[in-house]
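[1] Sequence and predicted structure below; questions after.
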Amino acid sequence: MTWTAPPRRTGTPEVLVIDRRVDADRALLLPRGRLVHGCTAVLADALAALPSGLARLDLDMGAVEFMDPAGLRFLDLLGGYSHRESVPATTANWRGQPVRILEGSGLDTTDPLRTTTRARGPGPAPGPGPGSAPRTASAASTARAAPGHAPGTERADRLRTLEQEVGQLRHALASRPVIDQARGVLMALHACTSDEAWHILREASQLSNTKLRTVAAAVVAGAGSGSPPPPPEVRAALRTALGRLGRRARGRGGW
């Protein structure tokens, strides 16, 4: 048994790595990272490196930490390979945020390949290939659109909703570090607890009609020696929030 990983493409960000193990006529792929833009190219490389004549292909998704709608194209590519090569393929061990994307897409969270359907041209749909599992009742109901609602429109609406949720999640993840830093600054300067620091930031955001992340960034920037203080409306809001908690603004970062 030998573990290998396909070489990284020159000039591409390493958002996903796929380790692989081939044992006789079975292959195991272990994706690590994020199923985002570019993930299909990484999968295509991994599939191209597999030997012919496989009897089974399994993917362990336990190390996939994030997924956006590009992950659905990842599944379509994998399903296409399974159908074209007549190799049964499964995905397992989904966890965390990617499960939410699968649920929102109407896919089986245990193995979404069982409910992934690919667009086909005109004519009757072919029966399941040698490596394909039969469509489940849940997949059939997902494929049927509501009355007066075209299947393509329903899928597009679902994808738009998922993209909005993913965007909100990315923004929240990007905002957390500076907010946590601001809480630390407030705790150090004003001898408050972590919860009290959070309430100070949130109240200052509301009072000044300023985004929470902007308030937090101003607090962090203002704590450095020689750094400019926060804008006047943010300073006033911070003073008010501190006063309501019985804290007096003092020293550097006290505004």
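    Received, thanks. Numbering: from 1, shown residues only.

[2] C-alpha only now, for contacts and for neighbours.
    OK.

[3] Do you have the strands of the stretch 51-200 of the chain handy? List them.
    Here the stretch 51-200 of the chain has its strands, by DSSP state E, counting those that start in this stretch, at 56-60, 64-67, 89-92.

[4] What are the buried residues along the host helix or strand of Asp19?
    In the assignment (DSSP states H and E), Asp19 maps to strand 16-23. Buried residues in strand 16-23, defined by neighbour count with 16 or more other C-alpha atoms under 10 Å: Leu16, Val17, Ile18, Asp19, Arg20, Arg21, Val22.

[5] quick one: which of these is nearest Thr142?
    Using C-alpha to C-alpha, Leu16 is the member of the buried residues of strand 16-23 that lies nearest Thr142, at 28.9 Å.

[6] list the contacts for that closest one?
    Neighbouring residues of Leu16 by C-alpha atoms under 8 Å, 6 or more residues apart in numbering: Pro31, Arg32, Gly33, Arg34, Leu35, Cys39, Val42.

[7] Quick check: it vs Val64, distance?
    Here Leu16 is placed at a distance of 8 Å from Val64 (C-alpha to C-alpha, to the nearest Å).

[8] Need the residues touching each of those two.
    Pro31, Arg32, Gly33, Arg34, Leu35.

[9] quick check: angle from the strand holding Asp19 to strand 56-60?
    Angle, strand 16-23 to strand 56-60, by axes from the mean of the first three to the mean of the last three C-alpha atoms, to 10 degrees: 140 degrees.

[10] Strand 56-60 and the very next helix or strand once past strand 16-23, what's the angle between them?
    Per DSSP H and E, the first helix or strand lying C-terminal to strand 16-23 is strand 26-35. Following the same axes, to 10 degrees, one obtains 30 degrees for the angle between strand 26-35 and strand 56-60.

[11] packing partners for the helix or strand just after strand 26-35?
    The first helix or strand that comes after strand 26-35 along the chain, using DSSP H and E, is helix 39-48. Here helix 39-48 touches strand 16-23, helix 70-85, going by 3 or more C-alpha pairs under 8 Å, 6 or more residues apart in numbering; DSSP states H and E.

[12] Below is structure B, check it against A:
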Amino acid sequence: MSSATHTSFAGRLDTLTIDSGVDRGRALLVARGDLMHGCADTLARTLARLPDGVVRVDLDMRGVAFMDTAGLRFLEVLDTYGRRRRVRVAATGWSDQPRRILEMAGLDPDDPLNGPGTRREPVPSVVVLERTQQLDLLRTEVEQLRRAMVTRPVIDQARGVLMATHACSSDEAWNVLREASQLSNTKLRKVAAMVTAGAGGDGPLPSPELRRALRTAIARCLN
């Protein structure tokens, strides 16, 4: 059986799904997608459907590629379930960006609920709140990642336009965009948006400064 929740990024991030199975009193939950708003409710619904007699819950997190601070609430739900039912719970298999978030929150990324140094009281969310400076850094990093994920599609489109127009490689197109951004002192996503809009024939023309920067960047990077 499985539960799911949707993110607010209209397909740019992955829907969280949790598949579950029980064997000899051990429940294995497999999470796939991203831990964002609503993920804790998805987990709560999955846990509520587990049968009586479960003595252990293992949550496999290898399929999770992105999490923000809502992932800490997700862990709190699992921790609370274990306390109330008096069963062992674990969430393991974290990778890449989620591991970084757990580290910044002061949790063991290998096993945040049971790892060395884990404090059983208070629950993880309160531990994080005590680490005000770390939480501020955490929120900043997550916001930067969100912006990067939102702007990436237009940058990829602009690279495609340059590749088709100038018969260049993806790396060469990226270098053109970056060089034009630096030469014109314009944010990279704005340069990419103007390149993409200009390819359609009905979009606004880049400013003279940006056009000069693009010409210079193309000459430097593609010749």
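    Arrived safely, thanks for sending. Owing to the predicted nature of the structure, the values given are computational and were not obtained by experimental measurement.

[13] care to give me the TM-score?
    Remark: TM-score between the superposed chains equals 0.84 [TM-score structural alignment, normalised by the length of the second structure]; 212 aligned residues with a C-alpha RMSD of 2.5 Å.

[14] quick revisit: apply the buried test to the shared contacts of Leu16 and Val64 of the first structure and list what passes.
    Pro31, Arg32, Gly33, Arg34, Leu35.

[15] Correct me if wrong: the fourth one contacts Glu14.
    If I follow you right, that is Arg34 of the first structure. No: assessed by C-alpha atoms under 8 Å, Arg34 of the first structure is found out of contact with Glu14, at 9.3 Å.

[16] For Ala46 of the first structure, find the nearest of the strands of the stretch 51-200 of the first structure.
    Using C-alpha to C-alpha, the nearest of these to Ala46 of the first structure is strand 56-60, at 11.5 Å.

[17] superposed on the second structure, where does that closest one end up, distance-wise?
    Compared with the second structure after fitting, strand 56-60 of the first structure deviates on average by 1.0 Å (mean C-alpha distance after the TM-score superposition for the first structure).

[18] which helices and strands does that strand pack with?
    So strand 56-60 of the first structure, by 3+ C-alpha pairs under 8 Å, 6+ apart, packs with strand 26-35, strand 89-92.

[19] Pull the residues that contact the longest one.
    Spelled out, it's strand 26-35 of the first structure. 15-22, 50, 54-61, 63-68, 70-71, 74.

[20] tilt between that strand and helix 39-48?
    Using the same axes, to 10 degrees, strand 26-35 of the first structure lies at 170 degrees relative to helix 39-48.

[21] Just checking the distance from strand 26-35 of the first structure to the centre of its chain.
    Centre-to-centre, strand 26-35 of the first structure and its host chain are 16 Å apart (C-alpha atoms, centre = their mean, to the nearest Å).

[22] What residues sit buried inside stretch 136-155 of the second structure?
    Counting neighbours by 16+ other C-alpha under 10 Å, stretch 136-155 of the second structure gives Leu138, Glu141, Val142, Arg146, Val154, Ile155 as buried.

[23] residue contacts, the equivalent of Leu162 of the second structure over in the first structure?
    Using TM-score structural alignment, the partner of Leu162 of the second structure in the first structure is Leu186. Counting by C-alpha under 8 Å, 6+ apart, Leu186 of the first structure touches Cys192, Ala197.

[24] just Gly184 of the first structure next, same as before
    Neighbouring residues of Gly184 of the first structure by C-alpha under 8 Å, 6+ apart: Ser194, Ala197.

[25] Look up how far Glu163 of the first structure lies from it.
    Gly184 of the first structure is 32 Å from Glu163 of the first structure, by C-alpha to C-alpha.

[26] same deal with Thr214 of the first structure?
    Distance from Thr214 of the first structure to Glu163 of the first structure, by C-alpha to C-alpha: 24 Å.

[27] Take the buried ones among the shared contacts of Leu16 and Val64 of the first structure and lay them out in CSV including distance to Glu85 of the first structure.
    Formatted as CSV, these follow (distance: C-alpha to C-alpha, whole Å):
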residue, distance to Glu85 of the first structure
Pro31, 21
Arg32, 24
Gly33, 26
Arg34, 26
Leu35, 23
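
[28] Go through those and name the one nearest Ile200 of the first structure.
    Nearest to Ile200 of the first structure out of those is Arg34 (C-alpha to C-alpha; 34.5 Å).

[29] Grab the nearest non-local neighbour of that closest one.
    Setting aside the residues directly before and after it, Arg34 of the first structure is nearest to Phe66 in space (C-alpha to C-alpha, 6 or more residues apart in numbering), at 4.8 Å.

[30] Correct me if wrong: that neighbour contacts Pro98.
    Yes: under the criterion of C-alpha under 8 Å, Phe66 of the first structure makes contact with Pro98 at 5.7 Å.
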